[in-house]
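Participant: here is a sequence with its predicted model. Questions after.
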Amino acid sequence: MARDQIDMTPLQSRDELVAWLEAGVKPPSEFRIGTEHEKTPFTLEGHHPVPYEGAKGIGALLEGMQLLLGWEPIMERGNIIGLYDVTGGGAISLEPGGQFELSGAPVETVHQTQSELMAHLAQVREIATPLGIGFLGLGMTPSWSRKQIPVMPKGRYKIMSSYMPKVGQYGLDMMFRTCTVQTNLDFSSEADMVKKLRVSVALQPVATALFANSPFTEGRPNGFLTFRSEIWRDTDNARSGMIPWAFEDGMGFERWVDYALDVPMYFVKRGDEYIDVSGSSFRAFFDGKNPAFPGERPTLSDWANHLSTIFPEVRLKRYLEMRGADGVPWGRLPALPAFWVGLLYDDDTLNAAWDLVSHWNAYERQALRDDVPRLGFKARIRDRYLFEVARECLKLSHAGLRRRNRVDHSGRDESRFLEPLERILDCGRTPAEEMLEKYQGAWGGSVEPAYQEYAF
């Protein structure tokens, strides 16, 4: 969630950084599920990007949402850039190209995730429809060039925009043209965190294939099933990827801190000001050697903000974030938290999932990750197609959700939210392949119908 943390206590020792992460440990009775999803706004007329300014812009949309919800506005230099629900903990924020993100409140069941999502979509529609704005549920904008996309008025994005082209070819595409759905989950101890992290990093390509949903760039097939996932392979490899060291002996909170200390920073925030320190490490800042702040030490806020600019396939904060999935239409969104909750929140399933991946080595995991954007279910690891691994994972997840046995008012457990994924495996094709078939057939070689069929 792109809401900056405020805690201006200067840091004295590395132990404080470790303690900050450790504070995420919770008993299983307090485990929660957080779901974040991004969607691309477009003008209902003409399917163009939506600017921030103006009577029908993103700023007006946020102001309307604020009036409707009564949430606290998040302001930057006089512009409304997000909303925060003080009571529930949810938030709405803007990604660089206007992608509209709901960071859901921490909830207990996937049923609640679904209710939250339905309420959010009803509220957004109520404000957006009169403004002539719709939202698209794809992993990447299917028809716009980067030049067409308006920039949101957030200081951190200016700094990232000038730094990104120095460290990879796709950073600006990631910022301005992609959407994801993400699930955030808890851990009960350091050992539990490590096991969940390893299982979910190894199996992230399964989620990537199941949610693969970005086969078009600027109106044409781009040769990938999830170009969004391909983009992450060359965005900024110092802060993304399959973190092979997390599988080595000695992995724990301290090891993550040591990794994060060496990841180059983007910015330091002081008051409303974003100060560009891009390229210098947090470790140098910690030693009082940040070029913009000679002799000064970072604060806990600086640390929390820095951790939110690290983008591996699974990210550790005070919870674990699953980051491998494309944004999808609303009917499929609750499937992502359901999939990971089933795998990670039931001990028997977690152990079975670890048995499935524990013998894969770093090279094999990386090769699978590299192949999945283009090949989807046809990617291989050892002698197996990813399709078979995905089927096994879905079976495990289903069993985990059944055992969890959190039922709704009609007595149904959370495994019902896996149905869209079961349908995908039944037909043996990723969502992107289905879309490409429509493009070649019923859509007549145009991506325009996506703005109806994949809209929220």
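Facilitator: Ah, there it is. Numbers count the residues shown, from 1 in each chain.

Participant: hey, let's count contacts and neighbours off CA atoms from now on
Facilitator: Noted.

Participant: my read: Pro153 touches Met75, true?
Facilitator: No. Between Pro153 and Met75 there is no contact under C-alpha atoms under 8 Å: 10.2 Å.

Participant: which residues are common contacts for these two?
Facilitator: Common contacts of Pro153 and Met75 (C-alpha atoms under 8 Å, 6 or more residues apart in numbering): Ile81.

Participant: okay, the two: which has more neighbours?
Facilitator: Taking other C-alpha atoms under 10 Å, Pro153 and Met75 do not tie; Pro153 has more neighbours (21 against 13).

Participant: what secondary structure does the closest residue to Leu343 other than its chain neighbours sit in?
Facilitator: Leaving aside its chain neighbours, Leu343 sits nearest to Ser397 (4.7 Å; criterion: C-alpha to C-alpha, 6 or more residues apart in numbering). State at Ser397, reduced to three classes by DSSP: H, G, I helix; E, B strand; the rest coil: helix.

Participant: mind listing what Ser397 touches?
Facilitator: Ala338, Phe339, Trp340, Val341, Gly342, Leu343, Thr349, Ser415.

Participant: of these, keep whichever come out buried.
Facilitator: Neighbour-count burial (16 or more other C-alpha atoms under 10 Å) is assigned, among the contacts of Ser397, to Ala338, Phe339, Trp340, Val341, Gly342, Leu343, Thr349, Ser415.

Participant: what about those, which are in helices?
Facilitator: If you go by DSSP state H, the buried ones among the contacts of Ser397 have Ala338, Phe339, Trp340, Val341, Gly342, Leu343, Thr349 in helices.

Participant: which parts of the stretch 301-450 of the chain are helices?
Facilitator: Using DSSP state H, counting those that start in this stretch, the helices of the stretch 301-450 of the chain run over 335-344, 347-357, 362-375, 386-404, 419-427, 431-440, 450-453.

Participant: can you redo those as CSV with distance to Asp173?
Facilitator: Shown next, in CSV, are the helices of the stretch 301-450 of the chain (distance: least, C-alpha to C-alpha, whole Å):
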stretch, distance to Asp173
helix 335-344, 23
helix 347-357, 31
helix 362-375, 15
helix 386-404, 27
helix 419-427, 27
helix 431-440, 19
helix 450-453, 20
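
Participant: out of those, the one nearest Arg228 is which?
Facilitator: With C-alpha to C-alpha as the measure, helix 362-375 is the member of the helices of the stretch 301-450 of the chain nearest Arg228 (8.0 Å).

Participant: second structure follows, compare the two:
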Amino acid sequence: MNAALARVDVAGTFPGGSRITLEPGGQLELSSRSAVSLAGCVEAMATDLTVLREAVESAGLILVGTGLDPYREPPRILDHSRYRAMEKFFDREGPAGPVMMRSTASVQINPNDGDESHSYSGFRYRWELAHRVGPVLVAAFANSPILDGWHPSAGRPACSGLLRAPDQGGQDPARNRRMPRTLRGPRGLSPGQTATASTRSQGLS
């Protein structure tokens, strides 16, 4: 992996201007630059992903776009204070947090939070919309059908490729869950408060 990263860890390597970082379990995260349109963002990311894929393949490796590592339980390879603190916190709730840190990958979408209006460009509308379409996006892009080497179709209960999704709720139950209806929508935010819609880089789970 280090040989592959050395090929792209040079300014100007990615024509779309993306930045590459390493996640706790060795996942590669490719972060695009801000774009004025979704189409422009997707085009730039596709170009840079091609460059990354070629660099990885030249080192004898292959990128796998899946939401959950189906076979391994990789150790945490980054010793940053941030990740030590995260792991200590998540350990109190069980294995879901460490699994998310070391064995999962996804696509993160970070749109602007919006303006003060009550129309589709306002943060109130976007906050509500993010919660409404979240389950739909999870189902539409489900890409984690295998866990610990088995597939749901092999005599196990079918789960439609969503083995990564249940992991999200076990990381931090107090915060990582769907908000109650009474706390969502225009009346759930104070004046001037902003919110961003996000889903979490290699294949949405």
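Facilitator: Great, that's in hand. Computed from a prediction, not measured in an experiment: that's the story for all the values here.

Participant: would you pull the TM-score for this pair?
Facilitator: Here the TM-score for the pair of chains, by TM-score structural alignment, normalised by the length of structure 2, is 0.80; 193 aligned residues with a C-alpha RMSD of 2.9 Å.

Participant: follow-up on the earlier one: counterpart of the residue nearest to Leu343 of structure 1 in structure 2?
Facilitator: In structure 2, no residue is matched to Ser397 of structure 1 (TM-score structural alignment).

Participant: quick check: Ser397 of structure 1 vs Phe339 of structure 1, distance?
Facilitator: According to C-alpha to C-alpha, to the nearest Å, Ser397 of structure 1 stands 6 Å off from Phe339 of structure 1.

Participant: now do the shared contacts for those two.
Facilitator: In terms of C-alpha under 8 Å, 6+ apart, Ser397 of structure 1 and Phe339 are not both contacted by any residue.

Participant: under the alignment, what does Gly12 of structure 2 map to in structure 1?
Facilitator: Match for Gly12 of structure 2 (TM-score structural alignment): Leu69.

Participant: ok, now Gly149 of structure 2?
Facilitator: Using TM-score structural alignment, Gly149 of structure 2 lines up with Gly219 in structure 1.

Participant: any idea how far that match is from Pro130 of structure 1?
Facilitator: 27 Å.

Participant: who has more neighbours, those two?
Facilitator: Counted by other C-alpha under 10 Å, Gly219 of structure 1 and Pro130 do not tie: Gly219 has more neighbours, with 16 against 10.

Participant: these two touch, right, the more buried one and Met140?
Facilitator: No. Counting by C-alpha under 8 Å, Met140 is not a contact partner of Gly219 of structure 1; they are 11.3 Å apart.

Participant: now for Leu163 of structure 2: which residues touch it?
Facilitator: So Leu163 of structure 2 contacts Leu68, Ser144, Pro145, Ile146, Leu147 (C-alpha under 8 Å, 6+ apart).

Participant: of these - the most surrounded one?
Facilitator: In terms of neighbours by other C-alpha under 10 Å, the contacts of Leu163 of structure 2 top out with Leu68 at 30 neighbours.

Participant: Ala191 of structure 1 and Leu197 of structure 1, how far apart?
Facilitator: The gap separating Ala191 of structure 1 from Leu197 of structure 1 is 10 Å, by C-alpha to C-alpha.

Participant: got it, and Ala209 of structure 1?
Facilitator: Distance from Ala209 of structure 1 to Leu197 of structure 1, counting by C-alpha to C-alpha: 19 Å.

Participant: more neighbours, the two?
Facilitator: Neighbour totals were compared for Ala209 of structure 1 and Leu197, and Ala209 leads with 30 against 23 (other C-alpha under 10 Å).

Participant: mind checking what the more buried one lines up with in structure 2?
Facilitator: Under TM-score structural alignment, Ala209 of structure 1 pairs with Ala139 in structure 2.

Participant: its match: which element?
Facilitator: When elements are assigned from DSSP states H and E, Ala139 of structure 2 belongs to helix 123-140.

Participant: tell me the first helix or strand C-terminal of that helix.
Facilitator: Taking DSSP H and E, what comes next after helix 123-140 of structure 2 is helix 165-171.

Participant: average offset of that next one relative to structure 1?
Facilitator: Its matched residues in structure 1 lie on average 0.7 Å from helix 165-171 of structure 2 after superposition (mean C-alpha distance after the TM-score superposition for structure 1).

Participant: nearest residue to the middle of structure 1?
Facilitator: Centroid check for structure 1 by C-alpha atoms, centre = their mean gives Gln182 as the closest residue, at 3.9 Å.

Participant: quick one: map that one onto structure 2.
Facilitator: Aligned by TM-score structural alignment, Gln182 of structure 1 pairs with Gln108 of structure 2.

Participant: tell me which residues touch its match, please.
Facilitator: Applying C-alpha under 8 Å, 6+ apart, the residues near Gln108 of structure 2 are Ser198, Thr199, Arg200, Ser201, Leu204.

Participant: list only buried entries from these.
Facilitator: Ser201, Leu204.

Participant: widest-spaced pair of the contacts of Gln108 of structure 2?
Facilitator: Ser198 and Ser201, at 12.6 Å, using C-alpha to C-alpha across the contacts of Gln108 of structure 2.

Participant: just to revisit the earlier point, for the match of Gln182 of structure 1, pull up the helix or strand it's in.
Facilitator: Assigned by DSSP H and E, Gln108 of structure 2 belongs to neither a helix nor a strand.

Participant: how much space separates it from Gly60 of structure 2?
Facilitator: Distance of Gln108 of structure 2 to Gly60 of structure 2, computed by C-alpha to C-alpha: 27 Å.

Participant: same check, this time on Tyr71 of structure 2
Facilitator: 19 Å.

Participant: and Ala55 of structure 2? What does it align with in structure 1?
Facilitator: By TM-score structural alignment, Ala55 of structure 2 lines up with Ile127 in structure 1.
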